[in-house]
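Q: just to be clear, the model below is a prediction. Sequence and coordinates:
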Amino acid sequence: MVFEVFALVALVVGVGARPETPSYSPPAHPPPSYSPPSPTYNAPVHPSPSYNAPTYNDVPAQYSTQYAVNDDYSGNSYGHQEDRDGYKTQGTYYVQLPDGRLQKVTYYVDGESGYVAEVTYEGEAQYPAYQPAPSPSYQPAPSPSYA
């Protein structure tokens, strides 16, 4: 019990001796003074470009092009031909259809009428009679012989 009384007295004395506010004493010499330099905002001076922007002559388009594909193995046959002189264009494209006919589109374009096309077909459509594929016959694999 004596120890408990001693511990209680030591606690009361420790709390009573504690200062309520921390004490602070200023340093013996004054803090250094600093005044930052005032900023200057001089925009960099760039020289004006020493070249002139390129000029292009406004020349109307003028060309002629064509291509053709004829693949006997796959049956693909198609092509295109076009001529242009300024705002006037004329051409033809064609494709071999699966029914055997050749579809041909002839067109022209000018500034007044826009795109004008004429579609024609050459040949007679062929529709072969339907023949079902033979049904597969499955035979069991031969058993291995271990002779």
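A: Done, it's in. None of these values were measured; they are calculated from a predicted model. Residues are numbered from 1 along each chain as shown.
Q: C-alpha only now, for contacts and for neighbours.
A: Will do.
Q: residues contacting residue 78?
A: 68, 69, 70, 93, 94, 95, 96 (Cα atoms under 8 Å, 6 or more residues apart in numbering).
Q: identify the farthest-apart pair in these.
A: Taking Cα to Cα as the measure, those span a maximum distance of 13.5 Å, between 70 and 93.
Q: show me where this structure has its helices.
A: Here the chain has its helices, by DSSP state H, at 2-17.
Q: circling back: more neighbours: residue 70 and residue 93, which one.
A: Taking neighbours as other Cα atoms under 10 Å, residue 70 and residue 93 compare with residue 93 leading, 18 against 13.
Q: want to compare, so here's the second one:
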Amino acid sequence: MVFKFQLVLLTALLALVSADTAPLYGHPAPPPPAPAKYDFNYAVKDEYSGNDFGHQEARDGYDTQGSYYVLLPDGRLQKVTYTVIGDAGFVADVTYEGEAKYPEYKPPPPAYA
């Protein structure tokens, strides 16, 4: 009985190993993916909440350039212009427009009387 089981198992394994794999390997490899190429931008300016920010970027292959800006709580506008060229890394130039303004601090009145 054990011999018959081993014979059936061996026959099944041989059938799997000798299966026709030509359809799997007969097709040519797919072409490599095309290099990334895109361009986008957006901007938000909300007078009610004071939000003012935006971003734009363009990429062609491994070369990327872009910029973004944001209105800081102190009233200055921060602008960042950046480039990425291949493996050279991320290179950013950060600038600020305007002068920082801080409101005068007024401590709250004491809660006890």
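A: Perfect, thanks for sending it. None of the values given here were measured: they were computed from a predicted structure.
Q: please state their TM-score.
A: Scored against TM-score structural alignment, normalised by the length of the second structure, the superposed chains reach a TM-score of 0.73; 103 aligned residues with a Cα RMSD of 2.6 Å.
Q: just the buried members of the contacts of residue 78 of the first structure?
A: 93, 94, 95, 96 (16 or more other Cα atoms under 10 Å).
Q: let me know the closest of those to residue 110 of the first structure.
A: residue 93 (17.8 Å).
Q: what residues are up against the aligned residue in the second structure for that closest one?
A: In the second structure, the residue paired with residue 93 of the first structure is residue 68, using TM-score structural alignment. Contacts for residue 68 of the second structure (Cα under 8 Å, 6+ apart) come out as 53, 54, 55, 56, 79, 80, 81.
Q: restricted to buried residues, select these in ChimeraX.
A: Applied in ChimeraX, the following selects the buried portion of these according to 16+ other Cα under 10 Å:
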select :53,55,79,81
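Q: now the first structure: which of the contacts of residue 68 of the second structure match?
A: Among these, the ones still in contact in the first structure (both residues aligned by TM-score structural alignment, their matches' Cα atoms under 8 Å) are 53, 54, 55, 56, 79, 80, 81.
Q: reformat the residues you listed as a markdown table; add distance to residue 96 of the second structure.
A: Shown next, in a markdown table, are those (distance: Cα to Cα, whole Å):
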| residue | distance to residue 96 of the second structure |
| --- | --- |
| 53 | 13 |
| 54 | 15 |
| 55 | 16 |
| 56 | 18 |
| 79 | 6 |
| 80 | 9 |
| 81 | 12 |
